[in-house]
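Novice: give me a model of this one.
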Amino acid sequence: MAAPILKWKRVTNTTGPQPRPRHGHRAVAIKDLMVVFGGGNEGIVDELHVYNTATNQWFVPPVKGDVPPGCAAYGFVVDGTRILVFGGMVEYGKYSNELYELQASRWEWKRVKPRPPRNGPPPCPRLGHSFTLIGNKVYLFGGLANDSEDPKNNIPKYLNDLYTLELRANSNVMSWDIPDTYGVPPPPRESHTGVAYTSKDKPKLVIYGGMSGTRLGDLWILDINTMNWERPTVSGVHPLPRSLHSATLLGNKMFVFGGWVPLVLEELKGPNNEKSEWKCTNTLACLNLENMSWENAMMEKFEDQMPRARAGHCSVGIHSRLFVWSGRDGYRKAWNNQVCCKDLWYLETSVPGSPGRVQLVRASTTTLEVCWGATPTADAYLLQLVVTLSEYEHLEQDR
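Specialist: Prediction:
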């Protein structure tokens, strides 16, 4: 059976206060809501915006409490309605290792001070790390630190350390832990992605791509049950190495979109032919995590029907849709001198499920009222009415 052709759709006619375009922001999903925080564009912002995918509406929650300073390239996870923000860039060259909690049920911020690990120091200030929730623990991996105490004298230090943060129900007491791991860990990196995937009751942390002076295209898996690192064999056509991309899990597939990719000579494509320049991309790659194979994502190629190239965007999976918002569409030498995208798109990654059973509400000789259970990602419904010959004769007699 041929693979379906995936189609992007641009979201238009949204209502409510739309956020300013930016990059380095993050987003999480709570039911039908996409919650967006932070990022930068002519300065780093502390704004919180929410997009309701069911009503096509943006809104700004009335937040209270310990609102964190603006940050970019930070860690962002959600557990139910509890959102955690860790680290990120707060000023150019100045990074954070602060932890904040947002309770989305009442839009209240709170600064959290976890206990340090028993076997080492707490995480250092960083940006571009991955922050992934698996079970009741958040896994912090890698990122970029400044090896200089002077923010104006930035000495980059790529990290590959691993910390866990246990979340306890109805408790604000948190502690960092440095877990023992086995096998060869991934090399240091930043601006990579981490997703959580569970197969046959085996939870895994999947680390992909990133930057370590050059863009990376390698894939690593941490088995949470054994805490063993592995670099699996992946089949299929591998996408170009990239950083500042997004990776979103929908079902058993990890959808990788956009990011910075190296400029590679067409006749010399390969992992070691990167120039000193790079470009943004709008390519989509799909990794089947069940059989560890890169699949060919059949896409419509019309430029006006797909997002333009970008990096530093945010993405979330809601139902079967992959939502992508903003990001920068090119590279400038000054970090805050970027061209940021204003658009919101979604990709339908699977055929919408069947709606609930059609039920008769009321009927007369001229009208028929029915109802059925809605499908969240359906744009329209086709209702087929079948009238038997005997029913038609009765209708004629009634006339």
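
Novice: switch to C-alpha atoms for all contacts and neighbour counts from now on
Specialist: Noted.

Novice: confirm Val195 sits in a strand?
Specialist: Yes: if the criterion is DSSP: H, G, I helix; E, B strand; the rest coil, then Val195 is within a strand.

Novice: which SS state does the spatially closest residue to it that is not a sequence neighbour fall under?
Specialist: For Val195, ignoring the flanking residues on the chain, the nearest one in space by Cα to Cα, 6 or more residues apart in numbering is Val206 at 5.2 Å. What three-state DSSP gives for Val206 is strand.

Novice: so who does Val206 touch?
Specialist: With contact taken as Cα atoms under 8 Å, 6 or more residues apart in numbering, Val206 is in contact with Gly194, Val195, Ala196, Tyr197, Leu219, Trp220, Ile221, Leu222.

Novice: most neighbours among those, which one?
Specialist: Gly194 (25 neighbours; other Cα atoms under 10 Å).

Novice: burial of the nearest residue to it once chain neighbours are set aside, as a residue count?
Specialist: Using Cα to Cα, 6+ apart and skipping the chain neighbours, the partner closest in space to Gly194 is Ile207 (4.6 Å). Ile207 has 23 neighbours, counted by other Cα under 10 Å.

Novice: second input sequence below; structure requested for side-by-side comparison:
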Amino acid sequence: MAERHRSELVAQERSGHTAVVEDNLLYVWGGYVTIADDEVFLPNFEIWIYDMDRGLWEMSSMRGDVPPAMSGTCGCSLNGHLYIFGGCDNNGQTNEIYSVNLLDGKYTWKKISKASGAPPSPRDKLSCWVFGGRITFFGGYGHKLRNDINRRNFILDEASWVDDVYWGWNNEVHVFDPNHASWTEPQTNGRPPAPRAAHASATLGSKGYVCGGRVMETRTNDVHCLDLETWTWAEIVSPLSAVPVGRSWHSLTAVADSSLFLFGGLSVDCKPMSDGWLLNVETKKWQEISHPYENKPRLWHTASAGKDSDVIVFGGSCDYILLVDTGHCNDALVFQTEPYPLFRSCVDYIAKNVSICKMLGDQIPLLPSKLQHIVHRRMSYYRPPKNRTPLE
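Specialist: Predicted structure coming up:
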């Protein structure tokens, strides 16, 4: 078993990290923080685990083929494993892929170095969709040799080039199959989104959605959908109504069979935002929602789907990080996007009020043992010890 540490721990502030949820545990790896005007990558041999029922953090050491410390990786969870691809380390952007089993308690990284097919070029600030046991990667900012550039899916960053190496934005689609350790680049149909980075993506059923992002010097608010079975692109054009402003470094999370939740990001005028929106992909209508974190702007954070359609936003920055870059965060914001089931509402009510209602406390021992365990775990959330994160 990997070494675990629990006493008085809270995950450090960070941006550009990776986070996924498995069994109501939030796993956080990597990212960076600013120290004395320097960007410092956080330790790569640590994985932080947050128990969302109890409100407790712990940190476990990692082993194996540990990836370099970096930010801007693309991460996802598939069959109990965390996969990360790309990112930026001290040597620049990478195109390596790693995996780690989150369920065996060992946290041993494996570098997948013998995959067949051609991997994507080095890049960061990309996104991915998980469907059919495969991971589909889209977009990002990175570099290519001049002879490898296809102007149809790569926009040059005219200010960034060295000899025959050019940086820029892409709209490429690459698929990684973990079962066969293989890379493929499917031929897509329809009109694809413009090349971009720092966008947000989410999977609903057999379709992958991409929203906004940075396209050269512009931040967009367009929404596109890729059918992951037919590889056909379609743009989601909303009726004339309120729509989110263009942005980058935001998040998009599937919260129901037909709904996506958008939060935060950096606006066209470089303003950190805290607005929340729901997109119904069937009616193609946006709805801005009120929430308790409207005074907590976030960008380059992570957003993970929890139980009962909760969205857990962790970390990120509350500043325009290209100018200020001091406001990294370590609080986790829980957004309730749908009414809770009666069972959860009852458990939360008991756990929250047992300390002020003697009758509730006296009746807990009368509950079935399994239900007692659930209630006691939830009680620790509402009566947190010192090492509880400021999860709200």
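
Novice: quantify their similarity with the TM-score.
Specialist: Remark: TM-score between the superposed chains equals 0.76 [TM-score structural alignment, normalised by the length of the second structure]; 326 aligned residues with a Cα RMSD of 2.8 Å.

Novice: so what touches stretch 167-178 of the second structure?
Specialist: Outside stretch 167-178 of the second structure, the residues that touch it by Cα under 8 Å, 6+ apart are 119-120, 133-144, 153-158, 160-161, 182-186, 192-197, 215-216.

Novice: can you say which of these are buried?
Specialist: Buried residues within the contacts of stretch 167-178 of the second structure, defined by neighbour count using 16 or more other Cα atoms under 10 Å: 119-120, 134-144, 153-157, 161, 182-185, 192-197, 215-216.

Novice: among those, name the ones in strands.
Specialist: The members of these that map onto strands under DSSP state E are 134-144, 154-157, 161, 182-184, 215.

Novice: which bit of the first structure covers the helix or strand where Glu235 of the second structure lies?
Specialist: When elements are assigned from DSSP states H and E, Glu235 of the second structure belongs to strand 232-236. On the basis of TM-score structural alignment, strand 232-236 of the second structure is assigned to residues 228-232 in the first structure.

Novice: do stretch 132-141 of the second structure as well
Specialist: The aligned range for stretch 132-141 of the second structure in the first structure is 135-144, by TM-score structural alignment.

Novice: list the contacts of the matching stretch.
Specialist: 126-133, 156-168, 188-191.

Novice: again, only this time at 7 Å
Specialist: Residues outside stretch 135-144 of the first structure that contact it (Cα atoms under 7 Å, 6 or more residues apart in numbering): 126-133, 156-167, 188-191.

Novice: also stretch 20-28 of the second structure?
Specialist: Contact with stretch 20-28 of the second structure is made by 18-19, 47-52, 76-77, 80, 304-307, as judged by Cα under 7 Å, 6+ apart.

Novice: give the aligned range of that stretch in the first structure.
Specialist: Mapped onto the first structure using TM-score structural alignment, stretch 20-28 of the second structure covers residues 28-36.

Novice: how long is the matching stretch end to end?
Specialist: Start and end residues of stretch 28-36 of the first structure are separated by 7 Å (Cα to Cα, to the nearest Å).

Novice: before we move on, what about stretch 54-67 of the second structure?
Specialist: End-to-end span of stretch 54-67 of the second structure (Cα to Cα): 30 Å.

Novice: give the buried residues for that stretch.
Specialist: Buried residues in stretch 54-67 of the second structure (16+ other Cα under 10 Å): Arg54, Gly55, Leu56, Trp57, Glu58, Met59, Ser60, Ser61, Met62, Arg63, Val66, Pro67.

Novice: over to stretch 91-102 of the second structure?
Specialist: Buried, per 16+ other Cα under 10 Å, within stretch 91-102 of the second structure: Gln93, Thr94, Asn95, Glu96, Ile97, Tyr98, Ser99, Val100, Asn101, Leu102.

Novice: ok, the third one to Phe154 of the second structure distance?
Specialist: Read that as Asn95 of the second structure. Here Asn95 of the second structure is placed at a distance of 16 Å from Phe154 of the second structure (Cα to Cα).

Novice: how about the first one?
Specialist: With distances defined as Cα to Cα, the gap from Gln93 of the second structure to Phe154 of the second structure amounts to 16 Å.

Novice: which residues touch the aligned partner of Asn296 of the first structure in the second structure?
Specialist: In the second structure, the residue matched to Asn296 of the first structure (TM-score structural alignment) is Glu288. Shown in contact with Glu288 of the second structure (Cα under 7 Å, 6+ apart): Gly276, Trp277, Leu278.

Novice: among those, who's most crowded?
Specialist: Using other Cα under 10 Å as the neighbour criterion, Leu278 leads the contacts of Glu288 of the second structure with 23 neighbours.

Novice: how close does the aligned partner of Thr203 of the second structure in the first structure get to Ile318 of the first structure?
Specialist: Under the alignment (TM-score structural alignment), Thr203 of the second structure maps onto Ala196 of the first structure. Using Cα to Cα, we find Ala196 of the first structure at a distance of 16 Å from Ile318 of the first structure.

Novice: also Leu216 of the first structure?
Specialist: The span separating Leu216 of the first structure from Ile318 of the first structure equals 28 Å under the rule Cα to Cα.

Novice: again with Arg168 of the first structure
Specialist: Here Arg168 of the first structure is placed at a distance of 25 Å from Ile318 of the first structure (Cα to Cα).

Novice: and those two? which has more neighbours close in?
Specialist: The neighbour comparison of Arg168 of the first structure against Ile318 (other Cα under 10 Å) goes to Ile318, with 20 against 11.

Novice: coming back round to it: so which of the contacts of Glu288 of the second structure is the closest to Asp319 of the second structure?
Specialist: Of all the contacts of Glu288 of the second structure, Asp319 of the second structure sits closest to Gly276, with 17.7 Å by Cα to Cα.

Novice: just give me the match in the first structure for Arg214 of the second structure.
Specialist: Arg214 of the second structure maps onto Met211 in the first structure, by TM-score structural alignment.

Novice: for its match, give me its contacts.
Specialist: Taking Cα under 7 Å, 6+ apart as the contact definition, Met211 of the first structure lies against Arg189, Glu190, Ser191, His192, Ser243.

Novice: now Pro297 of the second structure
Specialist: By Cα under 7 Å, 6+ apart, the residues touching Pro297 of the second structure are Gly264, Pro272, Met273, Ser274, Cys318.

Novice: any chance of those in TSV, plus secondary structure and neighbour count?
Specialist: Putting the contacts of Pro297 of the second structure into TSV (DSSP: H, G, I helix; E, B strand; the rest coil; neighbours: other Cα atoms under 10 Å) gives the following:
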residue	secondary structure	neighbour count
Gly264	strand	27
Pro272	strand	24
Met273	strand	22
Ser274	strand	20
Cys318	coil	27
